[in-house]
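**Student:** with the input below, show me the fold.
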Amino acid sequence: MAAKAQLCCLDTFPTQINLLHVLVSKYQFSHLFPNIGESTCVFLLSARRPQSPSRAGILLCAHLTTEEETPECRPIDNYSTPLKLYTSKNFHRHYGFAPDTEGTVRLTSPVGLSKIVIGARSRQAFKWASSDKFSNGLLILASCQKQTLLARQGDVLLVPYHPLFGEDIAQVHQHQFDLVALECAPVTQGVITVNTSVLVTDCRDLVQTPGTLELSYKAPMTRTLTSLYVSDFAHYANSLGASSLLDNKQLLNTGFSAVLQALECRIDVRVVDIPSLTRQGRIRPKAEQQSAIDVDGSIFMSKNLLLKLGLFNQEWVVGSAMGLLTDKNKTGGRGELPQSPAEREAVKRGCAHLAAVVVADFVKSPDLDLQEHVGYVSPALWFNLSNGEPAPVYSRVVKIKRLNEPLPGSVARLSESQSRTASPPFAKELHVERIVSPDYNCHGVFDSVLSEHFRTPRLVQQGDVLCIPTDGHPQVLSSNTGGFNRWPVLCFKVKKVCGSTEELTGPGPHGFLADRDHTSLYMGGSVNSLAPYSSLGEAPSFWTSLSPPGLSNTAELLTSTLQPYMNASSAALMSVCSILLSAPRGSGKTTVIRAACRKLHLHLLQVDCVSLCADTAAACEVKMQTAFTRAELHTPCVLLLRNLQLLGRLQGGAEPDPRALSSLCQLITSSPQSVAVVATVCDPQELSPDVTAAFVHQMVLESPTEEQRRAMLASLSAGLPLSKGLNLGRLAKQTAGFLLGDLCALVTLAGKAAHRRLLNSCFPGGASVGEERDLRAFGVSVLAQDFASALEQLQQTHAQAIGAPKIPSVRWQDVGGLQQVKKEILDTIQLPLEHPELLSLGLRRSGLLLYGPPGTGKTLLAKAVATECTMTFLSVKGPELINMYVGQSEENVREVFCKARAAPPCCIFFDELDSLAPNRGRSGDSGGVMDRVVSQLLAELDGLHSSGDVFVIGATNRPDLLDQSLLRPGRFDKLVYVGITEDKESQLQVLKAIVRKFQVDQTVSLPAVVERCPAQLTGADIYALCSDAMTTAIKRKIHLIGEGLDTEGSALTLTADDFAQALDRLQPSVSDQDLAKYKLIQQKFTTK
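**Tutor:** The predicted structure is shown next:
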């Protein structure tokens, strides 16, 4: 049951109660929650805090009290009013709640924590938490049913006071504030029980623990006064286009640049989706001004930055982006050539634009770091401010100058400062045109949308683009026949602005204010123009980024390719921008194209080539012509043709129709320059040469590297509550060969695995809907084991043909003996990985050949190398690559090395190498298949020097049958002999490694078992011995169960008799004659 609640701060709070707990009137509590007689309860409070954009619930420990016990609690006349939660002043300072904050509370039963890690931020607190007083008091409180020991990850210790903690209550409270819960499991907030494992650590080296809040108010900012001269202020009064003192290198080296930057009002601005962030509460303007702010006409900054610049809140300034292109090599009218002398004059004067500076509070989050020394503008304001320049991924420098003089007809403010009095005038008439876009139907009726938008005064200037959200207006969706997945944002271009007097009419550098009380709005026709992007309603994420992590290089290459074709100065190219982007399915092709269009303010028209297929070639041509015609209507536009390999295929036909392909090539070459044709394909070999030649630019989206996968995982999991112990770097190594789609599936499966784990641990018998809701409010952490479970599930569903290599789980302890062999392998493979600088010295060997008798552990050694070195492992047996079709065997060899290069660091293991690469000229096959396979293998081995993270390990029983070209330096240049275990010590190590996973009786002596073993045993022979002993034990157990002397639930234990019976039947697999032959081979290759 939930109830409304209100926080009431007390001047004096009871000293015996934790300052972060709350008090509740017993009479009001019994009225709202009858039949509950405990003196202490746990509430789940949901209320909005200024420091948090969400209403995430927090657990509160509430103590029931009466007016007699706590006189500070005001008497309640009406018990039906919101539940009064009496708090201390520290409570409001710590959690950031405003006085008299209202919210909802719900009684709940917290989940018991299995583990909590407590960090001490002072030496005294660490000494106190490590003492017996703390542990004994914690144990007694946890065993008492009337006490609740709450703990919240990232928060201070919330346990109540107990006399065992110490006699000085104030000192105990201070120690508790110095203790922080660094990690809680299985949920982020719960109760400490007697079964909770408590770990105390010293975290004094941490400046501020993540997730904690300051316990006191921040000290007011002090402004450092610097000696300035009158000439400095005179320079500040100059125009925006004048030279800058910051251009003087001598002044930059004196440390005076910060003062000059503030003096000239140069600030770094970053383009973010202001409308979405203000709705989500991540950017919070002051409460008294939120309803009257034009978010697309304001620069949002922190109070400290405003004081540094010496400006007033909501003051009007004229901004100019630094380092923009001039009109000689840039389009004139924000995406199109200037059509009138007035617009040409505006471009000639520069890109000065009016804006208001607004003070706001920034809420930091993992997916978006809002910094206090940076100003933030919306994409629409940047578009208008920079005259249509591409949206910057990072911050850009903007020079601003305050509007010194009030313009004629402006609204005067009651202020002693002339800067505060200056304000743009209201426009008498505003003429706008609808921008044609594929996101909405430009022929709809938008009267209600415009009326609602101009309820607030908006900044307008001739040539500006206005972005108007449509959420809450269903008539816009009803007029959109093409379907929708979110509320569209309408774009209008300001054609003309008329002031109240003639001198104010025209494209001056200053703008106007327009609202429905002072301005007459005139709607014109439609116009083609660039339009700034908007992700209204979407939180900043990987999918809305201008530079998607891990795909930034391709996105930047695509942007630099598209940009020249969209500028007027590139008309001399006289060609159409056509780009063919190829990558496997799920690589992120559409994501990088969408990011490039957002950055360049281009419209994006997506067409799946499946929809262009038809029964006849003529019908297919008509569909293609319709798609290209629609793209021409939305210029400047990018026409995205997805799955180009399917275009032109008639229904029932396996090959594309030549007529349809010819029509496609003609449509591409005849497209206007303002339409860029971008096509995506999984495999470019599926396209005909004529279609490939029609594209001027061809790009390949490579498989992400380890660092790129780590960046993708960090961005994709930004919205997940990840555990502190999760290592994304190690996870990126384990996901070698994964694409963007695979990583998305991995993150999703990890979240589901965490959900299953919590349900099974907290509610083994099943959870109700209310319990699942509470579990979500308690906080879920995705652990490393959840990602491991998801990774295993994902790898199991992947076929080997997809190319998702799997790292085996074999450790060195699983390989008994062979110490010298292990050392040589590590020196060959692990040393270059740990010290890449050795590669420049030529100290690198790409090939390693293991040879010796069968059953000595060559395959197991290769798997252990891949696991211990954290490498991707590709196991290939020689006969698997041989194919009956001409050229397919060589293709299989190339495919293996291609997979390895796509998943570095990778280890390719060729088992039975003698069957794959015999001596050339002696194979005897009529087609010479084996000779060509050996030649292809040699070519691939020679190419490994260009990729330093791919190693090849071969295993064979007969190295004398291999082609001798494989054994030269640079290929398999390191030969390691893996022999049998002849000494008893080596046999004992192998036996211990094998029985490590078995349950052996304590009376069994492994050295005694080894003493009875023959001298010439391989690792496979010893494994056969243990397997035979296990079989004997199973038969014995079955016999005892049949006689009723044992049960199926008892453990299966290996006894000495089981080993004795297995030893009687043991025969070495390598005879003396074979062993002598292998030793001769060893001597032959050792002397080389």
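
**Student:** going forward, measure contacts between C-alpha atoms and count neighbours the same way
**Tutor:** Noted.

**Student:** and the residue sitting nearest the centre point of the chain, what element?
**Tutor:** Among the residues of the chain, the one closest to the centroid is Ser715, at 1.2 Å (CA atoms, centre = their mean). Element membership of Ser715, judged by DSSP states H and E, is helix 706-716.

**Student:** run the chain-centre distance for whatever helix or strand comes next after that helix.
**Tutor:** Downstream of helix 706-716, the next assigned helix or strand under DSSP H and E is helix 728-734. Counting by CA atoms, centre = their mean, to the nearest Å, helix 728-734 is centred 13 Å from the centre of its parent chain.

**Student:** let's see this one next to it:
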Amino acid sequence: MIDGLPAHLALHSAPGNSLQLSSELWELLLAQLEGTPAEPELLTVAISPRFPVASTAASASQGRALQSLVVQARRSSKDKGIGSTIFVPKSLLSTHPNIFGRPRPASESPLPTLLISLARPVALSSVILVSADAKSYAVASADAAAFEGQLAEQNEVVREGEQISLAGAGRTGGWKVAMAEPVLQGVVQKGHTRFLVLPPTAGGEELANGDASEGHAELEATASSSDEGTVRGAEDSEEDDQDDYEIDEAFLAASVLSPGRQSLPPTPLSPPPSSTNGLALTNGHTSFPLETPSSAPSKPSATSITVLPASLQQPVPSPLLVPRPPKDEDDTPRVYLRTNDLGRLGLFSGDWVVVGDEGNEHRRLARAFAGAGLLPETSADGSIPAYLPPTLLHNLHLEPSASLTVSPARLASPSFPTAGSVTVARIASPHSVNRAYQSLFLDGLKQYFQSHRRVLKKGDLIAVGICEDTARFAEGKADDDDVELPASSSSPTAVVFFQITSLELSPSSTTTKIEGGTAEEALLDQLDSGELGCYVDPYATKLLQTGLERSIAPDVAGFLGIPDSASISTAPNILGDATPASRLLEYVQASLRKGASDYDLHLTVLVKGSRGSGKRTVVRSIARKTGFHLLELDCFELLGESDLKTEGHLRARIDKALSCSPCMLLLRNIEALARKSQALETGQEPTMSTVLKECFATARQGWKSSGFPVIILATACDVEKVPTSVLGAFKEEISIEAPGEPERLAILRSLTATSIIAPDVSLRALAVQTAALVANDLVDLVRRARASAADRVLALAPSARLEDLQHAGVALTAVDFNDALEKARSSYSESIGAPKIPSVTWDDVGGLANVKSDILDTIQLPLEHPELFADGMKKRSGILLYGPPGTGKTLLAKAVATSCSLNFFSVKGPELLNMYIGESEANVRRVFQRARDAKPCVIFFDELDSVAPKRGNQGDSGGVMDRIVSQLLAELDGMAEGKGGSDVFVIGATNRPDLLDPALLRPGRFDRMLYLGVSDNHDSQLKIIQALTRKFKLDPNIRLEDVAALCPFNYTGADFYALCSDAMLKAMTRKAEEVDATIAELNSKPPYSTGTLLTPQYYLAELATPAEIEVLVSQRDFEAALAELVPSVSQAEMQHYKVVQQRFSSETMNSDDKIAQKQVEAAKPNGIALPNGVHINGVATSSDDEDEVPVKKDKGKGKARQE
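**Tutor:** Have a look, this model is predicted:
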């Protein structure tokens, strides 16, 4: 929340967007000005809501709502002694509902709802305007300098998304601010701000003359119509009524009669034909809009309704409620309903209701408030809930997913009996049993009862927040003379729960009389007996804190404002598969079922995943959701000087977890307790594995004795380092893998929910770019983007203060995310070799047109049409590129990955080899697992013949190469069949396909072969030279066609790269010689202009012109480089590669025979070839299945025998 002075809201009808301030508020702001000799006419102020509420669906859809409004204000000329008041024009009220809130009823002493502070407007560097009509565009285009000057002279705050106009521009539609940089709102400064005015678009006139926000039209019913802030009468509000309801005497009688009223019959609500506003004022009372189906002419008020309860994630400020409750009223017994539900019950907002089924001992009284505009209308699953504080919802003891009955209490103001004595017991938890926090939670308990007049009953749970950081400042014993300091204002970081174990009524408690039916009498009896709750008066009630109880606890972390309290969705993914969170939730909930302890279940879970994948976050979220207490422990902190001390520390933590049951004990970094290498060296299992099993048995015995389970969870980043005996001690294993694209998109949306995102940012595209990044990496990415945005804004507005930038609003742009992604990728790739999308385009690839089409057909089809492979059809994702060295195999693979937006993972053959037994095969598994985590991904195996040669021909005694080949074949088969490898493609490159193991060339593996040879014509050579020299500065007289005509046909792509590099080097050498000659000529003619001999550095920096130092590659540079170039592949070697190509011509997609066959098929008028040889319109050219059998037999072992 931004600091400022509290102020009231009123409406004024003066034209323009400037505010008017009362004299008292004006003087307070003037006192904050420094160095101002005279009183200014205008002040630039920032306005923000004092009580921000949760975003509703309407406001969240805007996506770019400002947190503060920077606007110019002047002193009110009709001030009549009103206090700190802001008079706001209608235009700002309608366009910024998130700042000014929903309509408020009139009150004698309303609470200030706004904060105002001085601000310095930030000068905008660039503004993009969209003209509303042709005349507006003509005015801006006629004289750009005059247009810029007029905007600067107006000195008004320009906001992105709003309309601006000029005073002397005549009858024009104005201009809409499409973009403003570097902040979302600022002022135009002549000579500094750049403008781009766009012509009107379709619907521009409607955009310029758009109506006010429909959801904010209610403001005019209650806002002031003059500078005095008086409320409109019922006559004006009826004109703007939107709901079809008539508020008559019968309806009012349902809520405003005295406590001794008679029981009323159901009241019909008839909709009149002329109703336009959602707010009506009758006899000084405010009613909220009611919603009913339009087909029903009338609907009686119900005696009770059934709603779906939901827990509040953050408290609703009392000043925002209608009517505003007293300051000392308990904020726990409250229920927030839709206005439609209030109308069905015949209630006003603030009336008392009974929550809970009749006859239920846990039912109680609560005040029902309208939650419209304060809380989301729908929950995450699309249902329409009723919101309750989490402690109230827990004290109702409802079953999971159970509904809640709400009925009118028929009490205008119930008088709860006062408790004479109350006994409070601690709920066992890691914080409540720790003596270091005893003084903190006792002070918090005292503050809990002193702050409000609480309404409690026996068995209720209450929650007290404590700040763990202040525990070290607490003294052991306080002296009698010590001054009692006020409670710390720091935010709580933990929760301690208490339970009311005993409650006795005071004999002087008052009673409430109701004349009515049996239901009212029974309700009165329950109220007098304290069954619906009792007042706990800290000055009249005797409070005693003693005892220790066990209970599950509600999730109050978000309600108390504890950081890092975000919950994780436990719903299955889009395919219906169980997520790690849902699996753990089911496992924990099973332990809470009645009689679960009789089955002797082993409540031990191992959560594995890479570092930063969210293992601890998942455990924390499930613990809060299920009500378990959480005791975290880092195993590195358990390690002692010997195994005996480590065992003692572990057993002590187990005992503490048993004393806090139901509890979840989280052992982080379980690999620290025992190392796998220790077991290999000694030949015995580690001692800690036995200790862990004994501790787990102790936890099961404690479950049976206390009735509350202790679930032991452990996390491991690398399970291969954990001994087998330790892994065997955990009966359940949950793996958290790298999030897929939908999961990353959900995480990014959650992380940027409170940030302003620029229109040029696509979170969906960002989710594709962040493949292989885990949750913690995405958090770091968003932090880097925010830091990049701050650096960008400070660079464009170096004189702006941080608070001014906060007021003006800074949006995260695509440039910020690109910079953050580049930095995150760079650090991530250096640490673990993360795959990333390369930056090689088809412009960098010269020639290879036929190869490009064939390889894209194989890879793009599964990506663009996954439905073709949904019925079990296997895709062919393995491609083998072979040919002479330097023909562009690696470059081609990178270009394919770039064009298809695939991550590129390059693996060199020797990188997989390891001296230890089994590690080489493990490296192959890690490569494919990392690619699956980064999908869609391309694995590129360079020099494949070095890692997958023919089995049986190697001379290594251990058979390492054979095992690598076998593991590679297994991964390729699993990738083709498993769903985890659906978006993983494998491309291999080799110079000698005849040395590969024949099994690699079978269908489902590398079954697509492409030959990349040298260019056999000068046109292809010209395309390669043009691609290599597209960033060169060429001489205007050069002809690359002549250069290509001089090249022989045994030049590879690498040779052409050497040719172009040598030509550039010779051009640079020639230019350097020319500069040296010029300097020598100048130095040979004294006197020197510089007083001494010229140096090359001084000449290039001070005297040389751009034309003198520009390097142009000429024809003679290419000819000189061509004369010195030696081909990397001789003619004899080229003949050998031709023989190899002919040998594999039947498997090669771009062989001469298949290219000729494609040309013949393309020439047929109605022959559309399909993969199985069948043609549309009855035309078929391929042979039947019997003829294809010999071709298939040529692959595999038959081919190996031929070799």
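
**Student:** what's the TM-score for these two chains?
**Tutor:** After superposition, the two chains reach a TM-score of 0.80 (TM-score structural alignment, normalised by the length of structure 1), with 982 aligned residues with a CA RMSD of 4.6 Å.

**Student:** about what we covered before: just checking, what packs against the helix holding Ser715 of structure 1?
**Tutor:** helix 728-734, helix 740-762 (3 or more CA pairs under 8 Å, 6 or more residues apart in numbering; DSSP states H and E).

**Student:** let me know whether the residue nearest to the centre of structure 1 touches Thr544 as I believe.
**Tutor:** No - applying CA atoms under 8 Å as the test, Ser715 of structure 1 and Thr544 come out as separate, 11.2 Å apart.

**Student:** returning to what we had before: so the helix holding Ser715 of structure 1 aligns onto which residues of structure 2?
**Tutor:** Using TM-score structural alignment, helix 706-716 of structure 1 lines up with residues 741-751 of structure 2.

**Student:** I'd like to check what contacts that stretch. Which residues are they?
**Tutor:** Under the contact criterion CA atoms under 8 Å, 6 or more residues apart in numbering, stretch 741-751 of structure 2 has outside partners Leu763, Arg764, Leu766, Ala767, Val768, Thr770, Ala771, Ala775, Leu778, Val779, Val782.

**Student:** circling back: what's the average distance for the helix holding Ser715 of structure 1 when superposed on structure 2?
**Tutor:** After superposition onto structure 2, helix 706-716 of structure 1 lies on average 1.4 Å away from the residues it aligns with, using mean CA distance after the TM-score superposition for structure 1.

**Student:** check the offset of that helix from the chain's centre.
**Tutor:** The answer for helix 706-716 of structure 1 is 6 Å, by CA atoms, centre = their mean.

**Student:** and it, what's buried?
**Tutor:** Across helix 706-716 of structure 1, burial judged by 16 or more other CA atoms under 10 Å covers Glu706, Gln708, Arg709, Arg710, Ala711, Met712, Leu713, Ala714, Ser715, Leu716.

**Student:** which stretches in the stretch 601-750 of structure 2 count as strands?
**Tutor:** Counting by DSSP state E, counting those that start in this stretch, the stretch 601-750 of structure 2 has strands at residues 604-609, 629-634, 663-668, 710-716, 732-736.

**Student:** and what of the stretch 451-600 of structure 1?
**Tutor:** 458-460, 465-469, 489-498, 512-514, 520-527, 578-582.

**Student:** now mean neighbour count too, for those, in a markdown table please.
**Tutor:** Converted to a markdown table, the strands of the stretch 451-600 of structure 1 look like this (neighbours: other CA atoms under 10 Å):
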| stretch | mean neighbour count |
| --- | --- |
| strand 458-460 | 25 |
| strand 465-469 | 23 |
| strand 489-498 | 22 |
| strand 512-514 | 25 |
| strand 520-527 | 15 |
| strand 578-582 | 23 |
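
**Student:** Throw those strands into JSON lines and include distance to Pro905 of structure 1, thanks.
**Tutor:** Converted to JSON lines, these look like this (distance: least, CA to CA, whole Å):
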{"stretch": "strand 458-460", "distance to Pro905 of structure 1": "55"}
{"stretch": "strand 465-469", "distance to Pro905 of structure 1": "48"}
{"stretch": "strand 489-498", "distance to Pro905 of structure 1": "46"}
{"stretch": "strand 512-514", "distance to Pro905 of structure 1": "60"}
{"stretch": "strand 520-527", "distance to Pro905 of structure 1": "53"}
{"stretch": "strand 578-582", "distance to Pro905 of structure 1": "24"}
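
**Student:** now the counterpart of Asp963 of structure 1 in structure 2: closest residue in space, sequence neighbours ignored.
**Tutor:** Aligned by TM-score structural alignment, Asp963 of structure 1 pairs with Asp997 of structure 2. Nearest non-adjacent residue to Asp997 of structure 2, counting by CA to CA, 6 or more residues apart in numbering: Lys950, 3.9 Å away.

**Student:** what's the spacing between the match of Asp963 of structure 1 and Met1009 of structure 2?
**Tutor:** Plainly put, Asp997 of structure 2 is 14 Å away from Met1009 of structure 2 if you go by CA to CA, to the nearest Å.

**Student:** more neighbours: these two, which one.
**Tutor:** When neighbours are counted by other CA atoms under 10 Å, Asp997 of structure 2 and Met1009 differ, and Met1009 comes out ahead with 26 against 21.

**Student:** you'd agree that one is in a strand?
**Tutor:** Yes - the assignment for Met1009 of structure 2 is a strand, going by DSSP: H, G, I helix; E, B strand; the rest coil.
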